[in-house]
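Participant: from the sequence below, what's the structure:
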Amino acid sequence: MSTDPGTELSSDPATPAPVDEGPPATPLLAPRDGLPPVIETSTALVAYADALAAGSGPVAVDAERASGYRYGQSAYLVQIRRAGSGTGLIDPVPLPDLSPVQRAVGDVEWVLHAANQDLPCLAELGLVPTKLFDTELAARLAGLPRVGLGAVVESLLGLSLQKGHSAADWSTRPLPEDWLVYAALDVEVLVEVRDELARILEEQGKTEWARQEFEAILAAGPPAARVDPWRRTSGMHGLRSRRQLGMLRSLWQARDDLARRRDIAPGRVLPDSAMVSAVQADPKTESALLELPVFRGRANRKLVSTWFGALTRARALPEEELPLHSRPGDGPPPVNRWADREPAAAARLKAARAALAQVSEQWSVPVENLLSPDLVRRLMWSPPTPADPDSVAAVLRAGGAREWQIGLTSALLAEAIAAG
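Facilitator: Model prediction:
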């Protein structure tokens, strides 16, 4: 199959050189320009936006959330750094509209680490990049063994970042100084990391791959809302009947409503384990519910009517309104059932996985970045007819695969289908 000029493949891939452990990493303890004051006013925001506009080169961006403490994934601090502009620490609580920053740097390349984590909360503030470099994804494509920001900084720059505040309650005000230092350092050398990764990708012939990946992130937009998010409750695999699933769903919805109103992380309102225990115990009175662990606490004693009411409503539902054990989907069944239901599909998937593992090793790219595992399963369950490389490529393209991925895998997958 022909590919775009930018995705032409060499028969001799460049593999990353062995990591030279070298001397111990130098601790990065403080921002080189000192810790800037937090930007909390419109006047300060406009002044920093003007500084950003006067700067040069890519702009490093990061955000801190309080997802373990607050409801949702909103940002409670935004960190930005650009050459010639310095670092800005922006408090989005009093400044929920950061459009001055967007106007200043909206058309330049933004550098983020694990961009998918931060782009949604940045978009809520009016910050949406048009050009992107994701250092975590670039590190994966480059074959780095560890891709967390601290590990990448240490591997490429010989510096060690502070640890310990990533899971802090960033909605705290005022923010402690050591937290602010930690946040500022997250963007201190991010552009330098970007430059090193860009150099490595160029040496390995993967620059075009990275460009396509970054464009795909931008094109994807915000993630769609989850369907039946209550099914992600930890421990729910122990529930056997549809009635129990309905009771869990009702409890989850009551908890989510309360958490949203109070702006508290749902797990801090009522742990998943407590909801599952309540469903399994099936208490017939409020007093019986209060005998269960967690529900004996003062906070939940006050809320006992909320929780018991949720259970009571689920008990009264007619059978046809209760949730099924699994949500009907358009994809193939679980892989562990393939051998019994469709042995040929199981054989195709085994061959495809073996082929992809070889390509993954050859190019030093994690197999999950080589091609979406879900897309591979769908293809092997329902292959096109005829299953030639061009037909397989069309299926991959329709499923969102990038051209570099298609160029590497379509012929191999066609062979796997034929072998099955």
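Participant: going forward, measure contacts between C-alpha atoms and count neighbours the same way
Facilitator: OK.
Participant: just the helices from the stretch 251-400 of the chain, written as ranges.
Facilitator: With DSSP state H, counting those that start in this stretch, the ranges of helices along the stretch 251-400 of the chain come out as 266-269, 272-281, 286-290, 298-302, 304-315, 338-341, 343-363, 367-370, 373-381, 389-398.
Participant: could those be laid out in a markdown table, adding distance to Leu258 and mean neighbour count?
Facilitator: Output for those, formatted as a markdown table (distance: least, CA to CA, whole Å; neighbours: other CA atoms under 10 Å):
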| stretch | distance to Leu258 | mean neighbour count |
| --- | --- | --- |
| helix 266-269 | 8 | 18 |
| helix 272-281 | 14 | 19 |
| helix 286-290 | 19 | 17 |
| helix 298-302 | 12 | 13 |
| helix 304-315 | 9 | 18 |
| helix 338-341 | 42 | 12 |
| helix 343-363 | 44 | 18 |
| helix 367-370 | 37 | 16 |
| helix 373-381 | 35 | 19 |
| helix 389-398 | 40 | 18 |
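Participant: so which of these comes closest to Leu248?
Facilitator: helix 272-281 (6.3 Å; CA to CA).
Participant: if we ignore the residues flanking it in sequence, what's nearest Asp50?
Facilitator: Ala104 (6.8 Å; CA to CA, 6 or more residues apart in numbering).
Participant: kindly report the same for Ala411.
Facilitator: Closest to Ala411 by CA to CA, 6+ apart is Pro389, at 4.8 Å.
Participant: quick one: contacts for the one you found?
Facilitator: Counting by CA atoms under 8 Å, 6 or more residues apart in numbering, Pro389 touches 1, 410-411, 413-414.
Participant: quick one more, to check against the first:
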Amino acid sequence: MVEYRVIEDAEGLEAACQALAAGHGPVAVDVERASGFRYSQRAYLVQVFRRDAGVYLFDPPAIGDMTPLQAAIGGEEWVLHAASQDLPSLREIGLEPPSIFDTELAARLLGHDRVGLGAVVEDTLGITLDKAHSAADWSTRPLPQAWLEYAALDVLLLVDVRDVLTEELAEQGKTELAAEEFQAVLERAPKPPREEPWRRLSGLHTVRGRRGLAVARALWTAREEYAREQDVSPGRLVPDRALVAAVRADPASKQELSKVKEFTGRASRSQLDRWWAAIEAGRADESLPPERGSGDSLPPPRAWADRNPAADARLKAARPDVEKIAEELGMPTENLLTPDTLRRLAWTPPEPIDVASVSAALAAQGARPWQIERTAQAITDAFVRSVQTVSDAPETAS
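Facilitator: As a prediction, the model looks like this:
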């Protein structure tokens, strides 16, 4: 049985903050959301642990102003697991760490085979955590005691895990590069909104014609607006496959829409007027979307040989060299250099192709100094080598 205190009001918040401020060392922080249940990504529970202070479970919706907590722990290092997932929710309620230690990211950099919280705790401390409630609806009130104990355990051991991983990083000579990665996570700007988010509808590829796409867009937009209004995950109202089924059925009337068997979901019939209005709006829309989305995405690499042979040669030359460096460092390739970064560099290489220009191009795409130091020379050599590969290729007969 883990000891913890649930904080639901200003009085409890003040006492908890006094205790946390009097504790010592880093502060373990975790967030529980209601992903898959709610539209928002707000924090429904914030767990905090500090040595000599204990575990506190804060209920932000009930408390409101979390400023005292920021004041109590805002000058300490925060230990999080998969910090990039939790930081937006923390910032939304005014909680901002000055520095972080990300136990998941550290485990990746160290080459751990498993990087989930339960696995990292087991690998470092030999303790098995029960992760049964990780996908629970944390907007539920009151929260069951079993869920609260689960939440408390998520932070109770996190500082101990950090200490073990810190030693491992030092042993592998990765302390400085880990610090760069942690800082990059902390400073990373939010991703800009997608230009056409409706194109992420699962099954949209089965919709034919620009008019069909316009209807799909209108249905997606109507569902999004209603989901935001109700603070419910869109897929719980009407699943993607149901929206696509409605488009493909091409109903002639609201009654016909109601008879489409595949048009399911808890709001598929209760909000039938809404969905029919969206279908009519999509059919009347004069601004038809193109068959393919715009965006700045690159073609899939399998198409490069035909569309951009030189880029294909550069990618095929550089990728195995980068993978080899990652293997020597004992970490996943994507933590050494993201595949998208290498693909963009291969598609549009700098001029001239030398270490300085490749280094600058990597930096412009957000690569950290340690990543550039370890990959720029290898990428440069591979790109230069690929030029000879292309020039030696036999010409296609006309």
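Participant: need the helices of the stretch 251-400 of structure 1 in TSV with distance to Pro96 of structure 1, can you?
Facilitator: Below are the helices of the stretch 251-400 of structure 1 laid out as TSV (distance: least, CA to CA, whole Å):
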stretch	distance to Pro96 of structure 1
helix 266-269	23
helix 272-281	32
helix 286-290	41
helix 298-302	32
helix 304-315	33
helix 338-341	50
helix 343-363	43
helix 367-370	35
helix 373-381	37
helix 389-398	37
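Participant: now do the strands in the stretch 1-150 of structure 2.
Facilitator: 5-7, 24-32, 45-51, 54-58, 77-80, 99-102 (DSSP state E, counting those that start in this stretch).
Participant: tell me which residue of structure 2 lines up with Leu239 of structure 1.
Facilitator: Alignment note (TM-score structural alignment): Leu239 of structure 1 maps to Val207 of structure 2.
Participant: and of the helices of the stretch 251-400 of structure 1, who's closest to Val153 of structure 1?
Facilitator: helix 367-370 (21.2 Å).
Participant: packing partners for the closest one?
Facilitator: Applying 3 or more CA pairs under 8 Å, 6 or more residues apart in numbering; DSSP states H and E, we find helix 367-370 of structure 1 packed against helix 343-363.
Participant: average offset between the helix it packs on and structure 2?
Facilitator: Once superposed with structure 2, the aligned residues differ from helix 343-363 of structure 1 by a mean of 0.9 Å; criterion: mean CA distance after the TM-score superposition for structure 1.
Participant: report the aligned residue range of structure 2 for that helix.
Facilitator: Counting by TM-score structural alignment, helix 343-363 of structure 1 corresponds to 309-329 in structure 2.
Participant: and the gap between Val105 of structure 1 and Ala299 of structure 1?
Facilitator: Distance, Val105 of structure 1 to Ala299 of structure 1, by CA to CA, to the nearest Å: 46 Å.
Participant: go on, Gly158 of structure 1?
Facilitator: Counting by CA to CA - Gly158 of structure 1 and Ala299 of structure 1 are separated by 48 Å.
Participant: same check on Asp50 of structure 1?
Facilitator: 48 Å.
Participant: map the residue nearest to Asp50 of structure 1 onto structure 2.
Facilitator: Looks like Ala104 of structure 1 aligns to Ala72 there (TM-score structural alignment).
Participant: next: Ser372 of structure 1.
Facilitator: Using TM-score structural alignment, Ser372 of structure 1 lines up with Thr338 in structure 2.
Participant: and for its match, the neighbour number?
Facilitator: 12 (other CA atoms under 10 Å).
Participant: tell me how far Glu32 of structure 2 lies from Asp137 of structure 2.
Facilitator: For Glu32 of structure 2, the distance to Asp137 of structure 2 - CA to CA - is 9 Å.
Participant: just Gln70 of structure 2 next, same as before
Facilitator: Counting by CA to CA, the gap from Gln70 of structure 2 to Asp137 of structure 2 is 26 Å.
Participant: for Leu45 of structure 1, give me its contacts.
Facilitator: 39, 90, 98, 100-101.
Participant: in structure 2, what residue corresponds to it?
Facilitator: Leu45 of structure 1 maps onto Leu13 in structure 2, by TM-score structural alignment.
Participant: and Asp186 of structure 1, by the same measure?
Facilitator: Aligned partner of Asp186 of structure 1 by TM-score structural alignment: Asp154.
Participant: just confirm its match is within a strand.
Facilitator: No: Asp154 of structure 2: not assigned to a strand; according to DSSP: H, G, I helix; E, B strand; the rest coil it is helix.
Participant: so it versus Gly23 of structure 2, what's the distance?
Facilitator: 19 Å.
Participant: and those two? which has more neighbours close in?
Facilitator: Remark: of Asp154 of structure 2 and Gly23, Asp154 carries more neighbours, 26 against 18, as counted by other CA under 10 Å.
Participant: quick check: the more buried one touching Leu45?
Facilitator: No: between Asp154 of structure 2 and Leu45 no contact is recorded; they are 11.9 Å apart, counting by CA atoms under 8 Å.
Participant: which among the helices of the stretch 251-400 of structure 1 is found nearest to Ala83 of structure 1?
Facilitator: helix 367-370 (31.4 Å).
Participant: so who does the nearest residue to Glu76 of structure 2 once chain neighbours are set aside touch?
Facilitator: Nearest residue to Glu76 of structure 2, sequence neighbours excluded (CA to CA, 6+ apart): Pro26, at 5.9 Å. Applying CA under 8 Å, 6+ apart to Pro26 of structure 2 gives the contacts 50, 76-79, 159.
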